[in-house]
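Undergrad: With the input below, show me the fold.
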Amino acid sequence: MASTNLSANTPTAPVSIWTAFQTPVFRAIWLAAFVSNIGTWMQNMAGVWLLTTLSKSQILVALMQTATSLPVFMLSIPAGALADLLDRRKLLLTTQLFMAVVACLLGVLTLTGSVSPYTILSFTFLLGIGTALNTPAWQSIAPELVPRPVLPAALVLNGVSINLSRAIGPAVGGMIIAFYSPGYVFLLNGLSFLATCVVLFRWQRKQMETNVPVEDFFSALRAGLRYVQFSPAIQSIMVRGMAFTFGTSAMWALLSLVVARRLQQDAGVYGQMLTWLGAGAVTGALVLNRLAQRLHIEYRLLATTLTLAGVNLALATVTSAFWLYPVMFLAGMAWLLTLTSLNVTIQLNLPRWVQARVLSMYMLAFQGGLAIGSIVWGNVAEQFSLSTALMLAAGWLGLVTLLPLFFRLPYGQMPDMTPAEDWPEPPATQPIRPEQGPVVVMIEYRINPAELADFLKAMEPLKRLRLRDGALRAGVFSDITDPARQVEFYTVASWGEHLRQHHRFTREDTRIEEQVRRYHTGPDRPMVSHFVTQPGNEQPPFVSDMETMNG
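TA: Next comes the predicted model:
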């Protein structure tokens, strides 16, 4: 239904990645985020190195990655629901200020000599909480800042921001540590959040106007989970992302130990390794458009996954930092190409109403792979050796290359996820309260019996669509006295939820519905009927019968 091949997801005339900079608000937010990202990578590098010098435990060092990823694993789904329900600008301002305070406090504690390995892990965990609450809202604002045809370019530039700052941040952080103290790095990171706060404060975000009843928090959570449950393409992206990050987490979690223990080098070399990795990622972003036009995404991901398997093997066996620099450059390219390809894919396959929630679940899978992998590979390194852990991680990535046999990424033309404004509101002769329900919707078709099998096959994606957008049950009944009469039905919990269904319907969904309706042979359009429960009769027998038959 959708494509992960960027050439299929972009306009006929190729869009340069720099096109997004022509939008002033995107340009301002990108520059502010770039400054903040530099501070973040300085913080990450300084935190890992400080913990490496304070503790001899390999598990504690590996837990730094877990302390960063675990909050995302715990809070990403609630954070996505909040980002879809609340004003994203205000939510981002709150999380940015929270992270600024946490980073500054850690800086003060470090400079006063009051820091311990557990203090570092605790404050890293708090920063992870801020990141978890911030990221779904941050990722979901990109479609609000640029036109949809430019969205892939904007997402690539966001990857450039993260990885260019990764190339700069560790190098700057390493110099500050060498001449001063990690505490100053933490303070600078706290100040870097202020640049983003200023730009967000000045952003005049356009609010969406709707007369549809607003979802409550728990309904929003259920709607997001339901959307993923009935979206096989989204599930494939998540599985692929989690399996990939589980294997590559060994590189992130154990790199500082490779530098300090195997190579016997200092923080400067570790910072240079991260700089080479960031430089490779920026290079990958610059060549992504060209690669996407020439190489199908499955072949692209095959190449990047095998590259990162080779990186793990190199970290396990190479004994010279000099030869590992180009290896980290390749690692950065492969990392960026994989992450951006998956991120562009999932963003292009999401409507705006559920975007932050599904992105948060993607983050859950993505960061879950990093968090769990860091614990696993850290324990393997502790029980056996660094080389053993890295070699096993390389073997895992080899197995990941087989996943396309079971979880293929969507491909084809870019789906149109704009709202289908031509779906009219259901008529009602009397006022209906939003909480009134359940609601039953029936659509009657006249189908040529010779085409019944094809009609039922075409109904499967539409049934999945109904369930994805809020239906509790969905299916098709055949009239035993009239084989040409086929009745689609679906039940919804309340009238308000059914109204939200109307606003969730996209133009891509309309295309799926039209595939079904082309089998209709009646003189008029299929007849649609709405039934709603009257107060005091919340469970009508006919609804229960339908649910039993459908089950």
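
Undergrad: all contacts plus neighbour counts: C-alpha atoms, from now on.
TA: OK.

Undergrad: ok, how many other residues are close to the closest residue to T304 other than its chain neighbours?
TA: In space, and not counting its chain neighbours, T304 is closest to A334: 4.6 Å by C-alpha to C-alpha, 6 or more residues apart in numbering. Counted with other C-alpha atoms under 10 Å, residues neighbouring A334 total 25.

Undergrad: try P424
TA: Neighbour tally, P424, other C-alpha under 10 Å: 9.

Undergrad: and this one, so I can compare the two:
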Amino acid sequence: STQPAPAAASASIVGTSIPRLAVATAPNASASEESATSRSVESARRNLPLALAFGAVATASLGMLVPTMLALAAAGAGWVLALSTFNVSVQMASPRWVVARALALYQMAAFGGMSAGSWLFGFVADHHGAAMALYAAAAAQLVGIAAGLRWPLPRVSDLDLTPRDTWSEPQTAVPVEARSGPIVITIEHRVPHANVSAFLAAMAERRRIRRRDGARDWTLLRDLGDPLLWIERYHVATWLDYIRHNQRRTRADDANSAVIASLRPEDYEPVVHRRIERQTGSLPVGRGPDPREIEPMTDPTRSS
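TA: Okay, the predicted model is just below:
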């Protein structure tokens, strides 16, 4: 078949909830102007999948060369603009420290979707004809548009992913190096009984943030002897990972920190403990020789 391009593009983009881009506005622009600009950009972006669907249907229906070429041009423009817009959306919706990995996953999903969509289009076209394959691709694209309207992604303009840059490496009484570890972190919170439900909801978001930034085995503990004491615990592989973990916090995470702070007593500050795991079988470098390592002077043949 010579008509797989619109359907392959549709199959690769179908089912994607289109995120909303942050709109660059002048510092003195009003909120209403920014909202109107955002809506106009969002409306234009919603029309891109429609252009793909229109191009697929028109290509399958029209029997004349010129109208078909115009339909293919509309579908191709929608395809290129949609892919480039997704590329920008992924970069704007990702923190700076992870943007390369996010782009890699996006590229893998996009080009993998193109390959799978091309195979699926070829299969349908082989068994039911190219026109039916184009109709199916247009229908799938419309389903994707409806899914994006029903389950929209959060507005990127509402997320400030700028690093906080307020954390500094703490001084430790025990000397540590970058590769020292594992490092275990415990944070003690005191929460009144009336705030427990709200605290648990806020800590669910805190768990997501911690794990996103590299924490492992995050848990929340409640002291059985002191019911007001809650302990947040997690660990990282090395001291360097702990530093990176804290440097990855963004300004968007400040809202969660503010909620947790509001649920504690006013005069209480969380107590942070940083510990390093040590195996009981590992001894310091200056240890004495093990008896098994002493030359057996009484048994020169080492028969025992």
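
Undergrad: Do you know the score for how well these two fit?
TA: The pair, once superposed, lands on a TM-score of 0.75 when counted by TM-score structural alignment, normalised by the length of the second structure; 263 aligned residues with a C-alpha RMSD of 3.2 Å.

Undergrad: Tell me which residues touch the aligned partner of the residue nearest to T304 of the first structure in the second structure, please.
TA: Under the alignment (TM-score structural alignment), A334 of the first structure pairs with G78 in the second structure. Residues near G78 of the second structure by C-alpha atoms under 8 Å, 6 or more residues apart in numbering: 48-52.

Undergrad: Mean distance between the helix or strand containing the residue nearest to T304 of the first structure and the second structure after superposition?
TA: Assigned by DSSP states H and E, A334 of the first structure belongs to helix 321-348. Mean deviation of helix 321-348 of the first structure from its aligned counterpart in the second structure after superposition (mean C-alpha distance after the TM-score superposition for the first structure): 2.9 Å.

Undergrad: Figure out how far that helix is from the centre of its chain.
TA: 17 Å (C-alpha atoms, centre = their mean, to the nearest Å).

Undergrad: Using PyMOL, make a named selection holding only the buried ones among the contacts of G78 of the second structure.
TA: Buried subset of the contacts of G78 of the second structure, written as a PyMOL selection, criterion 16 or more other C-alpha atoms under 10 Å:
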select buried, resi 48+49+50+51+52
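
Undergrad: now the first structure: which of the contacts of G78 of the second structure match?
TA: On the basis of both residues aligned by TM-score structural alignment, their matches' C-alpha atoms under 8 Å, what survives of the contacts of G78 of the second structure in the first structure is 48-49, 51-52.

Undergrad: tally of neighbours for whatever residue of the second structure lines up with A458 of the first structure?
TA: Counting by TM-score structural alignment, A458 of the first structure lines up with A202 in the second structure. Residues lying near A202 of the second structure (other C-alpha under 10 Å) number 18.

Undergrad: For A202 of the second structure, give its distance to W230 of the second structure.
TA: For A202 of the second structure, the distance to W230 of the second structure (C-alpha to C-alpha, to the nearest Å) stands at 13 Å.

Undergrad: next one: G281 of the second structure
TA: G281 of the second structure is 32 Å from W230 of the second structure, by C-alpha to C-alpha.

Undergrad: In terms of neighbours, single out the busier of those two.
TA: A count of neighbours by other C-alpha under 10 Å puts W230 above the other of G281 of the second structure and W230, at 20 against 5.

Undergrad: just checking, that one touches H189?
TA: Yes: here W230 of the second structure reaches H189: they are 5.1 Å apart, a contact under C-alpha atoms under 8 Å.

Undergrad: How far away from the center of its chain is stretch 258-274 of the second structure?
TA: Stretch 258-274 of the second structure sits 27 Å away from the centroid of its parent chain (C-alpha atoms, centre = their mean).

Undergrad: ok so, going back, please, which helix or strand holds the match of A458 of the first structure?
TA: Short version, using DSSP H and E: A202 of the second structure is in helix 196-212.

Undergrad: how close does that helix sit to the first structure?
TA: Once fitted to the first structure, helix 196-212 of the second structure is off its aligned match by 0.9 Å on average (mean C-alpha distance after the TM-score superposition for the first structure).

Undergrad: Name the residues that touch that helix?
TA: Contact partners of helix 196-212 of the second structure, identified using C-alpha under 8 Å, 6+ apart, comprise 191, 218, 245, 253, 256, 259-260, 263.

Undergrad: With distance to V236 of the second structure as added columns, please give those in TSV.
TA: Formatted as TSV, these follow (distance: C-alpha to C-alpha, whole Å):
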residue	distance to V236 of the second structure
V191	26
W218	10
H245	8
D253	20
N256	21
V259	25
I260	22
L263	27
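
Undergrad: and those residues, which of them are in helices?
TA: Per DSSP state H, helices hold the following members of the contacts of helix 196-212 of the second structure: 245, 256, 259-260.

Undergrad: now that we have those residues, which one has the most neighbours?
TA: I260 (20 neighbours).

Undergrad: who's in contact with it?
TA: By C-alpha under 8 Å, 6+ apart, the neighbours of I260 of the second structure are 199, 202-203.

Undergrad: Aligned to it, what sits in the first structure?
TA: Counting by TM-score structural alignment, I260 of the second structure lines up with V516 in the first structure.

Undergrad: Repeat that for D165 of the second structure.
TA: The alignment partner of D165 of the second structure in the first structure, by TM-score structural alignment, is E421.

Undergrad: try H235 of the second structure
TA: In the first structure, H235 of the second structure lines up with T491, judged by TM-score structural alignment.

Undergrad: Assumed its match was part of a strand.
TA: Yes: assigned with DSSP: H, G, I helix; E, B strand; the rest coil, T491 of the first structure falls within a strand.

Undergrad: Pull the number of nearby residues for R278 of the second structure.
TA: 11.
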